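Enquirer: Pasting the sequence and the predicted coordinates here, then a few questions.
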Amino acid sequence: MAMRFDGRVAIVTGAGGGLGREHALALAQRGARVVVNDLGGARDGSGGSATAAEAVVAEIEAAGGEAMANAASVTDFAAVQSMVDAAMSRWGRVDILVNNAGVLRDKTFAKMELEDFRFVVDVHLMGAVNCTKAVWDHMREANFGRIVMTTSSSGLYGNFGQSNYGAAKMALVGLMQTLSIEGAKNDIRVNCLAPTAHTRMTEDLGARLPLDLLEPEMVTPGLLHLVSEDAPSRCILAAGAGGFERAYITLTKGAWIAGEDAPEQVAARFAEISDRSGEIVPEMGAAQGMVELTKAQTAHNG
């Protein structure tokens, strides 16, 4: 059965081009009414114009869909709240939020100005927080919500020259982990998408990437699943060039170590501590403490 979004209202940030545009077009094509948000600024976040968002709305409407443009900066909570209010006023609901807006200000940490670090974190992390906060109560009242944070392999695994971007992207995973727990009772499912695609954000890497394989539309099928009726929750889905994988944050079985020579024992047994056989994916943060207490009790009782 075809995946449909009839009757649903979606907000997609950073939807004036690249991945966001593909997400918005695909949601509209499958029946959703879409708020196309885009500040219309440069890749580093400077400037701004509603033109990009309006162009995507025109595409959606030309294809028979419903959409509205919005040029709010995701860093401005009042503007974000007004965007959500406008969607509620026009359509009476917000079911889906795709936190896709982002900027790049790449430099090595040694050369990076703190303002560039703060700004990138503000857009990616606080931008997602602002948008999520603005829709959260509406979704709780409706007992339905689908939220996607756009993370990145740069956050999950690191990337040279992207300490600010990587920190922000990994922070979104932490946000997803907790919100998925808090939203579960109201059927608010929260996931992360880690895309690999050729967009304006990656244009400097063009010569090193097989661009014909990395079109943004190759990522969007994963996004559609993450916001569907049957979506998972607490999933980190990696997607690019038609490949789809899941990333996990795991905990090894580790070892119990105590005593005056504990530092030396940690060093000596670090391979055992690092052994990934039998590793687990904890259900929540408290699981780490329970694993450690179990080791301690076993050691004392043994």
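Expert: Nice, I can see it.
Enquirer: Could you use CA atoms for every contact and neighbour count after this?
Expert: OK.
Enquirer: And the strands in the protein?
Expert: 9-12, 33-37, 67-70, 96-99, 145-150, 188-195, 236-240, 243-247 (DSSP state E).
Enquirer: put this beside the first:
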Amino acid sequence: MICADRVVVVTGAARGLGRAHALELAEQGAAVVVNDVGVELSGSGGDDRPAKEVAERIEELGGSAAVHGADVGDWQQARELVQFAVQRFGRLDAVVNNAGVVRDRMFVNLSEQEWDDVLRVHLKGHAAVLRHAAEHWRDRAKAGEQVAARVVNTTSGAGLLGSIGQTNYAAAKAGIAALTVNAAAELARYGIAVNAIAPSARTRMTEDVFAGMMAEPGDGGFDAMAPENVSPLVAWLVSEQSTGVTGRVFEVAGGRIAVETGWRHGPAREADRRHAAAEIGTVVRELLAEAPEPEPVYGA
């Protein structure tokens, strides 16, 4: 029960990773606001039953849950989601930003709408909920309260390394990684820790990629691509046990957890003058020879 008495908003919590997170957090003692707009991956429809089923399951297990259908890509609705959590449970301790959509397409075939849809839900959806939650926690900190707030964002290997056919998704997820690092630096003074996960799991967005990757006979029944494998790390990051951990990105898949190191200052050449264009080639090639080779882009 490492999240006992914590109140957590989980976005995109009706299915897949979000559902697994919500159930794990509830099992660890948290009250959960199950946020989901209930649309299909295409953006069509709108069904609140899956979110309600998650909340009902939590309550059946003896936990506390409430449903809120905010569109996290809408600035005002994101604010209302944060306000709802505070009004419903009397406080807010953490946000797990998980909601997302995909519009996979080779870049030269990508439409403006497909670009906008993915950036809006992933990047703006993360930023909007984080922005309003951070304001709430800042006000509490300024009022003298000892705040121990947590934010867990969801980036992706696509955002960290790139992914062929997913330029819009990769750009959004890279933005989320940068959002995480920057927000962690700005918000630490208020007692807010901001981290991110880059999960690999079988969900509606990845079922074609991971089709057939189930537990094999004789391996103990461990399904390496099950969304539930990711959620214990999320619960720990939400808990107060994670004090001192912020601005980090963790890759998690099956039983593997890794810390992603991201961009770092590499080899350099210094001069007490402006470099001439004719000599740039020599300088750059020397630097590249000293630098490690970049990780390959997924699908390359």
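Expert: Structure received. What you see is a predicted model; the values in this text were computed from it and never measured.
Enquirer: what TM-score do we get after superposing?
Expert: The TM-score (TM-score structural alignment, normalised by the length of the second structure) is 0.86; 275 aligned residues with a Cα RMSD of 1.8 Å.
Enquirer: Is it possible to get TSV of the strands of the first structure that adds distance to His124 of the first structure and mean neighbour count?
Expert: Formatted as TSV, the strands of the first structure follow (distance: least, Cα to Cα, whole Å; neighbours: other Cα atoms under 10 Å):
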stretch	distance to His124 of the first structure	mean neighbour count
strand 9-12	14	27
strand 33-37	14	28
strand 67-70	18	25
strand 96-99	8	27
strand 145-150	8	27
strand 188-195	13	27
strand 236-240	16	23
strand 243-247	20	13
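Enquirer: For these, give me JSON lines that also has distance to Glu292 of the first structure.
Expert: Below are these laid out as JSON lines (distance: least, Cα to Cα, whole Å):
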{"stretch": "strand 9-12", "distance to Glu292 of the first structure": "41"}
{"stretch": "strand 33-37", "distance to Glu292 of the first structure": "45"}
{"stretch": "strand 67-70", "distance to Glu292 of the first structure": "49"}
{"stretch": "strand 96-99", "distance to Glu292 of the first structure": "35"}
{"stretch": "strand 145-150", "distance to Glu292 of the first structure": "31"}
{"stretch": "strand 188-195", "distance to Glu292 of the first structure": "28"}
{"stretch": "strand 236-240", "distance to Glu292 of the first structure": "26"}
{"stretch": "strand 243-247", "distance to Glu292 of the first structure": "24"}
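Enquirer: closest to Val123 of the first structure out of those?
Expert: Proximity to Val123 of the first structure, assessed across the strands of the first structure by Cα to Cα, is greatest for strand 96-99 (10.4 Å).
Enquirer: Tell me how far that closest one lies from the chain's centre.
Expert: 9 Å (Cα atoms, centre = their mean, to the nearest Å).
Enquirer: cool, and stretch 174-182 of the first structure?
Expert: For stretch 174-182 of the first structure, the distance to the chain centre is 11 Å (Cα atoms, centre = their mean).
Enquirer: In the second structure, which residue range corresponds to it?
Expert: On the second structure, the counterpart of stretch 174-182 of the first structure by TM-score structural alignment is residues 178-186.
Enquirer: which residue in the first structure lines up with Gly46 of the second structure?
Expert: Using TM-score structural alignment, Gly46 of the second structure pairs with Gly48 in the first structure.
Enquirer: Quick check, its match in contact with Ala42.
Expert: Yes. Counting by Cα atoms under 8 Å, Gly48 of the first structure touches Ala42, with 7.4 Å between them.
Enquirer: Please point out which parts of stretch 109-129 of the first structure sit buried.
Expert: 112, 116-117, 119-129 (16 or more other Cα atoms under 10 Å).
Enquirer: Tabulate these (a markdown table), appending distance to Gly240 of the first structure.
Expert: Putting these into a markdown table (distance: Cα to Cα, whole Å) gives the following:
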| residue | distance to Gly240 of the first structure |
| --- | --- |
| Met112 | 29 |
| Asp116 | 28 |
| Phe117 | 27 |
| Phe119 | 27 |
| Val120 | 23 |
| Val121 | 24 |
| Asp122 | 26 |
| Val123 | 23 |
| His124 | 20 |
| Leu125 | 22 |
| Met126 | 26 |
| Gly127 | 24 |
| Ala128 | 22 |
| Val129 | 25 |
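Enquirer: Out of the residues you listed, the closest to Ser152 of the first structure would be?
Expert: His124 (10.9 Å).
Enquirer: That closest one contacts Leu104, doesn't it?
Expert: No. Look at His124 of the first structure against Leu104 with Cα under 8 Å: they stay out of range, at 9.8 Å.
Enquirer: Overlap of the contact sets of these two?
Expert: Tyr165 (Cα atoms under 8 Å, 6 or more residues apart in numbering).
Enquirer: Identify the residues contacting the nearest residue to the match of Gly46 of the second structure once chain neighbours are set aside.
Expert: For Gly48 of the first structure, ignoring the flanking residues on the chain, the nearest one in space by Cα to Cα, 6 or more residues apart in numbering is Gly41 at 4.1 Å. Gly41 of the first structure makes contact with 47-49, according to Cα under 8 Å, 6+ apart.
Enquirer: Would you check the span in the second structure matched by stretch 14-26 of the first structure?
Expert: The aligned range for stretch 14-26 of the first structure is 12-24, by TM-score structural alignment.
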